[in-house]
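In: No letters, just coordinates:
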């Protein structure tokens, strides 16, 4: 297995300066053995004029004739890739210059491990020009030391940090093209069969941006985002019920979903959500307290 990389950069209506920042951070890598596949997911206007500014034969440009969603854009890049390892960079993030060099070294070190399919790293996190640090390994170890259980609880690393074996991506069916939480779903699928490895260094600048569907402003105002969490839960419900910690976390999520429904005056949906929370953790009294409040509120209305 080679340690050359196919880098997939999906983009949609990305401002030129933001897109250039992402592209430049890839082209400026100290490790030069890669191709950069930029997938324009039906932007209007096309992003092609920006891409043509670059005279680098490692760049491959693909354009969807219409917007097909993030999952489809990622899969288009994977299908077009020619190397054994696939990396991803979000259109509004930035790699540090030594990212691929560090990950290439780990590929060589772990090449005999047939179960290792994904290598990730820590990040620098920028939110409204405020810098913080995210230690992915620490988050993982705080949750559990089981990759599958941890992935069921949360996506504990960021897409722009990862490299994944292409054969593993194909094996698990690549990205779901019907949802929003596509990265999280992919990590759960991979964690069923493969292991992950963390480089405990910060190799990516992650920018919290309104360009992303997972940005809090978009998530709270977009019903599709809330619906997608519910969809993810039901898809993996059988696995979630195998793990005590996963059940507790999803209980809290369902309690929050119930309150979200109440804010929208969707009482039936709120009741169903409370029932799901109780199934997950019947011993947490917070569910019953909130359910009593629900009935009191319903009686008053």
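Out: Sure, I can see it. Since we're looking at a predicted model, the values are computed, not measured.
In: all contacts plus neighbour counts: C-alpha atoms, from now on.
Out: Will do.
In: Give the helix, strand or coil label for the residue nearest to residue 89 when sequence neighbours are not counted.
Out: Ranked by Cα to Cα, 6 or more residues apart in numbering and with sequence neighbours excluded, the top spatial neighbour of residue 89 is residue 160, at 4.2 Å. Counting by DSSP: H, G, I helix; E, B strand; the rest coil, the backbone at residue 160 sits in helix.
In: and if you look at residue 91?
Out: Taking three-state DSSP, the label given to residue 91 is coil.
In: The residue nearest to residue 89: how many residues sit nearby?
Out: Counted with other Cα atoms under 10 Å, the neighbours of residue 160 add up to 24.
In: Pasting the second one now:
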């Protein structure tokens, strides 16, 4: 058994998947395996992966596109590590990412079964990069319940699944990712994780995330409804305690609507909404601008 299995789901990312693979194989912690799951790509992703001559790398291909959750689950099934780390194919890791996270977990008690880390975003827009640097969303929280609430309230950013390292036994208990989610797969997974484990944090930007454009509004809307329904008991408890859960998600969805040029839906969602963070006002303005000029 290797120490860590790295699962990289990908679909039509021939131009960037090599960077993700390199950043995984070049980790200072060498007792790893890397499982790339090609979710029925139609470009040259397979050729890029198979060009690597490294026994630690395994290529798995889906015959039909099944989505990111199913791709991660296929990677989990093929993995053998004591821990599982997830890396999106358009993201990259710093070389010491895994060693620092495992080091953090191995100094903690057994209730700490997963860790995340800091990240930095490379944006196409200089304005968005400036807002990222000046008005960061809260991060660096450790624990369980407080983190769970922060995620549902959209006041916390963990940087997506690329920042996570999780004990394999916990991944198995959770039965991996929920394949019914086309978006917000990492949110859903993390909420369930925090119901079973405490989450540790490494305070360093060990992940680089790249801007991947505007998500489809209808896809986001349906996934968000599914997400809030799945955890409706917690949402209701938070709402009764005076926290504006639904209102914050309405504001978040309004930004996506405006960015897609869906101004009527955006205006409707803004009614009765609440911004999760002051930076979201800047995000809303940029979304309106992009939607009008797209």
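Out: Arrived safely. Computed from a predicted structure; not experimentally measured.
In: on that earlier part again, identify the residue of structure 2 aligned to the residue nearest to residue 89 of structure 1.
Out: With TM-score structural alignment defining the correspondence, residue 160 of structure 1 maps onto residue 162 in structure 2.
In: need the contact list for its match.
Out: Remark: with contacts taken as Cα atoms under 8 Å, 6 or more residues apart in numbering, residue 162 of structure 2 is in contact with 85, 86, 87, 88, 91, 207.
In: what do you get for residue 13 of structure 2?
Out: 41, 43, 45, 89, 90 are the contacts of residue 13 of structure 2 under Cα under 8 Å, 6+ apart.
In: cool, residue 126 of structure 1 as well?
Out: 132, 205, 206, 207, 208.
In: likewise residue 103 of structure 1?
Out: Counting by Cα under 8 Å, 6+ apart, residue 103 of structure 1 touches 119, 163, 199.
In: which one among those gets closest to residue 65 of structure 1?
Out: residue 163 (27.6 Å; Cα to Cα).
In: Would you map the helices across structure 2?
Out: Per DSSP state H, structure 2 carries helices over the ranges 17-25, 45-50, 68-78, 97-105, 126-134, 145-152, 168-174, 185-194, 217-230, 232-240, 245-259, 263-270, 279-293.
In: want to throw these into JSON lines with distance to residue 57 of structure 2?
Out: Formatted as JSON lines, those follow (distance: least, Cα to Cα, whole Å):
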{"stretch": "helix 17-25", "distance to residue 57 of structure 2": "8"}
{"stretch": "helix 45-50", "distance to residue 57 of structure 2": "9"}
{"stretch": "helix 68-78", "distance to residue 57 of structure 2": "11"}
{"stretch": "helix 97-105", "distance to residue 57 of structure 2": "17"}
{"stretch": "helix 126-134", "distance to residue 57 of structure 2": "34"}
{"stretch": "helix 145-152", "distance to residue 57 of structure 2": "33"}
{"stretch": "helix 168-174", "distance to residue 57 of structure 2": "19"}
{"stretch": "helix 185-194", "distance to residue 57 of structure 2": "24"}
{"stretch": "helix 217-230", "distance to residue 57 of structure 2": "32"}
{"stretch": "helix 232-240", "distance to residue 57 of structure 2": "40"}
{"stretch": "helix 245-259", "distance to residue 57 of structure 2": "37"}
{"stretch": "helix 263-270", "distance to residue 57 of structure 2": "44"}
{"stretch": "helix 279-293", "distance to residue 57 of structure 2": "39"}
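In: Top of the contacts of residue 103 of structure 1 by number of neighbours, please.
Out: Most neighbours among these, by other Cα under 10 Å: residue 163, with 24 neighbours.
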